[in-house]
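Chemist: Build me a model from this:
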Amino acid sequence: MSMLSRRNILKIGGAAAALPLLGQGAFAQEPLKVGFVLIGTPDDNGWNHGHDMGREAMEEALGSKVTSTVVTNVAEGPDSERVFRELAQQGHKLIFGTSFGFGDYMLKVAKEFPDVKFEWATGNATSPNLSTYNAKFHEGRAVLGTIAGMMTETNKLAYIGSIPIPEVRMGINSFALAARKVNPDVSVKVVYIDSWFDPAKEADATRALIDQGVDVFASHMDGPVSLQIAEERGIIGGFGQGADMSAFAPKAQLTSIIDVWGPHYIEAAQQVLDGTWAESSTWPGLKEGEVVIGPYNEKIPADVVAAAEKVRMGIIDGSLHPFAGPIMDNAGTERVAAGDIIDDGEFWAVDWYAAGVEA
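Modeler: Predicted coordinates for the structure are as follows:
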C-alpha cells in the first residue's frame, strides 16, 4: 500500500466525514488510526510542515500497521474541541494536537474517551490518557543568538514573536542571553504578531524593524515571511524556524532550527500498538536530535561558525546551559544567581525578559 493511499487530509469548514477502513484483507489486523490536528497547513514550510514530515516518517516506519488523518487550519478555540471529539468518534485511538492553545479542549475530550490516547505538543498538563511532548527549541536559540550577536553591524536585533506564552519567552531570553554574551552592546526588540501565522502583519512588522536599524532577525512564526523580507531588503539576515527555509531566502537565512518529530511519532504509535503507552511528558533537545541546527550559510565567517558550534556542542555534552546564572532581567533585577540555572521545572513560571530585551 503506498503512503499516499493511507493519507487523508481534511480541510476544516464542516464536520469531518467518517473515514472508511482502508485495504484490509479478511485476516489483516485493523491498522491503528492516528489523528493529527494542525493549526495551519503542511505547506507553511515551518512548524506544521515539520509535524507533517514526522507523520510521514511514522507511516514509512510502521507501514500498514497505521493509517493517519490530518485535520488542517484548526483554530485554537472551541472548534478544536469538535475536531478532537470527531476524530475520537471516528475510531482514532491516538490523536496528536500540535499547538499549545489546543490544551484545554484536548483535556476535556480526553475525559470523554478514556480508551483513546491523546498527546499535546508543547503542553503543560497531563491526564491518564493525555501526554505532553515538546522540544527544547530554546537550546537552538542560544546557537542563533551567538551568530546574531557576532554578525550584527547595528547592534540591533529583533525577535518576531507569535503569542507571549512561556515557550516563546524562553526562546526570546535564550536568544538575547547568547547574543549579549558575545556582544554586550546588542539589544533585542520583540514584536508580537498575536498569531502563529499572519503573513501580512509579520511582513509589516519586519519592514518597520528594518527601518529602525535591525539587521538580524529571529522568528517564532510558522512561515518564512521575515526571512523573505530580509532577503528583499538586503540586510544580514535571520533564521529558519521549524524547518530549513533557505529555498525562500538563500542569502538571508543564516541557519535554521529544524524540528525532527518523526522519532516521537513512531515511538508513540508503536507503544499504542504494543499496549505499553502511558501518561508521560517528554522534552528532548539538541542532544537527542529532536532539535537540529541546519547548514550554516557560506557567508558566515569561520570564527562565527566555530563559536556557534562551541555553543551547540556545549549544550549537547552538558558543559553549557542556555540559562546559567548570573542572569539579570531587563528591569535590573537578578533572576538567576551565579552558579545556578533555571531548571526544566522552573521554565514555565518565567514571565520576565532578560537584560537587553525590549518587549
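Chemist: For the rest of this, base every contact and every neighbour count on C-alpha atoms.
Modeler: Fine.
Chemist: Residue 266: what secondary structure?
Modeler: helix (DSSP: H, G, I helix; E, B strand; the rest coil).
Chemist: how many neighbours does it have?
Modeler: Residue neighbour count, defined by other Cα atoms under 10 Å, stands at 19 for residue 266.
Chemist: so who does the residue nearest to residue 197 when sequence neighbours are not counted touch?
Modeler: Computed as Cα to Cα, 6 or more residues apart in numbering, the closest residue to residue 197 that is not its neighbour in sequence is residue 222, at 5.6 Å. By Cα atoms under 8 Å, 6 or more residues apart in numbering, the residues touching residue 222 are 44, 45, 46, 47, 48, 196, 197, 241, 242.
Chemist: just these now: which is nearest residue 226?
Modeler: Proximity of these to residue 226 (Cα to Cα) peaks at residue 241, which lies at 10.4 Å.
Chemist: one more to put side by side:
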Amino acid sequence: MKVLKALVVMLVLGMAMAAYGADKPVKVGFVYVSPIGDAGWSYAHDLGRQAVAEMDGVTTSYVEAVAEGPDSERVILNMARKGYDLIFATSFGYMDPMLKVAKQFPKTSFMHCSGFKKADNMGNYFGRMYQARYLSGIVAGAMTKTNTLGYVAAFPIPEVIRGINAFTLGAQSVNPDVTVRVVWTKTWYDPATEKEAAKSLLDVGADVIAQHQDSPGPQEAAQEKGVYSIGYNSDMASFAPKAHLTAPVWNWAPYYAKVVDSVRKDNFKAESVWPGLADGIVDLAPFGPMVPEELQAKVNGVKADIAEGKKKVFAGPIKDQKGTLKLADNTAATDNELLGMTWFVEGVVGTTE
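Modeler: Got it, this is the predicted structure:
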C-alpha cells in the first residue's frame, strides 16, 4: 500500500513539474548568416545563445555562415527533423525558408529575426536599433570636421534604410550642415569589400565612417586613414581603438531566455515583437576616449528620453531627399511606416537601390 501511495505521489509531482516546465528539457537551434567570429551580427546573437545554454535543462546548437535562400531551408529542416523544440533564424533572407519548414512541423516553435511573416508556430522579432543609431549619429555629427559622414550599407531593405535615416537625423540634431554619403555593398559579411567601400567614402571627404555589416573592415579603414568610425552589432573598439567612437550594439540574451522559457513552460506564442532601449535589447557600446564628456552626457540624456518615451526618433517635421514633407510637425511615424521605410531623409546622399 505504501509503495502504491509513493508511486501516486511521484506521479502527481511529475505531472506538476511537467505542467510548470520545471524539468522539461528544451533543445534550441540557431542559424547564423555569417561566422560567429565576425565580431558583428552573428557574434552578438551567439552571445545570447551562450547565455541560454546556461539555463537548466537547455541544450543549444548552431550552424554558422548559412547562405540565405535554399541552403537555409536545408539547415532549418535538418534541425526540425532532429527534434529541436525551438529554432531561431537570424537573418532577413531566412524568412520564407523558415515559414515553409514551420508549416511542415507544427509542433516545433520557430522564431525569425527581422522579418514580418508569421504562422501559428512561427513568430518574428527584432530590436529598435534605429534608436541606438540615432544616438550614434549624435556622436558622429558632433565629432566630424568635414561635415561629411560615410555610411557603408548592406542591402537596400527597410531595416538598413531606417538605420541610415535615424543616424542622419541624430547627426543633424547637433549639426544641421552634416550630410551622410551612402555606399551599398550588397553584403552582410565580406571584410575586403566592406573595407574598400569605406575607403571610397574616405576618398570623398568623409571623416566618420558608420556601417551596417558584420565585419570590422570599415573600422580598420577609418583608423588607417586617421579618422573616426562608428561600429555596429558589438563593441568593435579592439579593431580600431584610435578611431572607434562608439557602436550601436545588441544584447539578445534577455529576449532569448524569455522565449526559451516560454517553450519550456508550454506557453510559446507566435508573436511579433520589437523591443528597444527600454528593454535593453539595443544599446551603445562604451564611448572611445576621444569623445568629450559633455558630448557623452548629452547622448546619455537623449538615450534616457528615448527609453522613457519622451522622445521619438522619427518625429516631424521630416522631409525626404527631394524636399517632400514625409512627416508633419507634431506627428511621429507609426511602426508600420517604420517597418516599410523605403526612402531617405533630407541630407542623405545616395539612392535606395
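Chemist: Overlay them and tell me the TM-score.
Modeler: After superposition, the two chains reach a TM-score of 0.91 (TM-score structural alignment, normalised by the length of the second structure), with 329 aligned residues with a Cα RMSD of 1.2 Å.
Chemist: quick one on the thing from earlier: so which of the contacts of residue 222 of the first structure sit within helices?
Modeler: 47, 48 (DSSP state H).
Chemist: aligned partner of the residue nearest to residue 197 of the first structure in the second structure?
Modeler: Residue 222 of the first structure maps onto residue 214 in the second structure, with residues paired by TM-score structural alignment.
Chemist: Just to be sure, that match is in a helix?
Modeler: No. Residue 214 of the second structure is assigned coil when assessed by three-state DSSP, not a helix.
Chemist: For residue 207 of the second structure, see how far away it is.
Modeler: 21 Å (Cα to Cα, to the nearest Å).
Chemist: so what corresponds to residue 39 of the first structure in the second structure?
Modeler: Aligned partner of residue 39 of the first structure by TM-score structural alignment: residue 33.
Chemist: Assign that match to helix, strand or coil.
Modeler: coil.
Chemist: shouldn't it be in contact with residue 66?
Modeler: Yes. Assessed by Cα atoms under 8 Å, residue 33 of the second structure is found in contact with residue 66 at 4.8 Å.
Chemist: For the two, indicate the residue with more neighbours.
Modeler: Per other Cα under 10 Å, whichever of residue 33 of the second structure and residue 66 has more neighbours is residue 33, with 23 against 19.
Chemist: Show the contacting residues for the more buried one.
Modeler: 42, 64, 65, 66, 67, 68, 90, 91, 188.
Chemist: These, buried ones only, as a ChimeraX selection?
Modeler: Selecting only the buried entries of the contacts of residue 33 of the second structure in ChimeraX, with 16 or more other Cα atoms under 10 Å as the criterion:
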select :42,64,66,67,68,90,91,188
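Chemist: Just give me the closest of the contacts of residue 33 of the second structure to residue 225 of the second structure.
Modeler: residue 188 (23.2 Å).
Chemist: Residue in the first structure paired with that closest one?
Modeler: Residue 188 of the second structure maps onto residue 196 in the first structure, by TM-score structural alignment.
Chemist: Pretty sure that match sits against residue 165.
Modeler: No. The pair residue 196 of the first structure / residue 165 is not scored as a contact, 11.7 Å apart, by Cα under 8 Å.
Chemist: Who's the closest spatial neighbour of residue 248 of the second structure, skipping the chain neighbours?
Modeler: residue 284 (4.6 Å).
Chemist: can you count the residues close to the one you found?
Modeler: Neighbour count of residue 284 of the second structure, defined by other Cα under 10 Å: 25.
Chemist: For it, list the residues it contacts.
Modeler: Taking Cα under 8 Å, 6+ apart, we find residue 284 of the second structure in contact with 132, 135, 136, 246, 247, 248, 249.
Chemist: Can you pick out the most distant pair from these?
Modeler: The most widely separated members of the contacts of residue 284 of the second structure, counting by Cα to Cα, are 135 and 249 (11.4 Å).
Chemist: who has more neighbours, these two?
Modeler: Shown here are residue 135 of the second structure and residue 249; by other Cα under 10 Å, residue 135 has more neighbours (28 against 24).
Chemist: Does the aligned partner of residue 120 of the first structure in the second structure belong to a helix, a strand or coil?
Modeler: Aligned counterpart of residue 120 of the first structure in the second structure: residue 112 (TM-score structural alignment). Assigned with three-state DSSP, residue 112 of the second structure falls in the strand class.
Chemist: What's the separation between residue 112 of the second structure and residue 305 of the second structure?
Modeler: Applying Cα to Cα to residue 112 of the second structure and residue 305 of the second structure gives a distance of 29 Å.
Chemist: between those two, who's got more neighbours?
Modeler: residue 112 (27 against 14).
Chemist: Wait, the more buried one touches residue 119, no?
Modeler: No. Using Cα under 8 Å, residue 112 of the second structure is not in contact with residue 119; the gap is 10.8 Å.
Chemist: circling back: out of the contacts of residue 222 of the first structure, who's nearest residue 177 of the first structure?
Modeler: Of those, the one sitting nearest to residue 177 of the first structure (Cα to Cα) turns out to be residue 241, at 18.7 Å.
Chemist: Distance from the helix of greatest length in the second structure to the middle of the chain?
Modeler: Across the second structure, the longest stretch assigned as helix under DSSP H is helix 2-20. Relative to its parent chain, helix 2-20 of the second structure has a centroid offset of 44 Å by Cα atoms, centre = their mean, to the nearest Å.
Chemist: same deal with stretch 36-50 of the second structure?
Modeler: 11 Å.
Chemist: What is the corresponding segment of the second structure for stretch 275-291 of the first structure?
Modeler: Going by TM-score structural alignment: stretch 275-291 of the first structure matches residues 266-282.
Chemist: Correction: the previous question concerned stretch 317-327 of the first structure.
Modeler: Using TM-score structural alignment, stretch 317-327 of the first structure pairs with 308-318 in the second structure.
Chemist: swap in stretch 138-157 of the first structure?
Modeler: Using TM-score structural alignment, stretch 138-157 of the first structure pairs with 130-149 in the second structure.
Chemist: buried set for stretch 319-335 of the first structure?
Modeler: By 16+ other Cα under 10 Å, the buried positions in stretch 319-335 of the first structure come out as 321, 322, 323, 324, 325, 327, 328, 329, 335.
Chemist: where along the stretch 101-250 of the second structure do the helices fall?
Modeler: When assigned using DSSP state H, counting those that start in this stretch, the helices of the stretch 101-250 of the second structure occupy the ranges 129-143, 158-174, 191-203, 217-225.
Chemist: For residue 301 of the second structure, find the nearest of those helices.
Modeler: helix 129-143 (10.0 Å).
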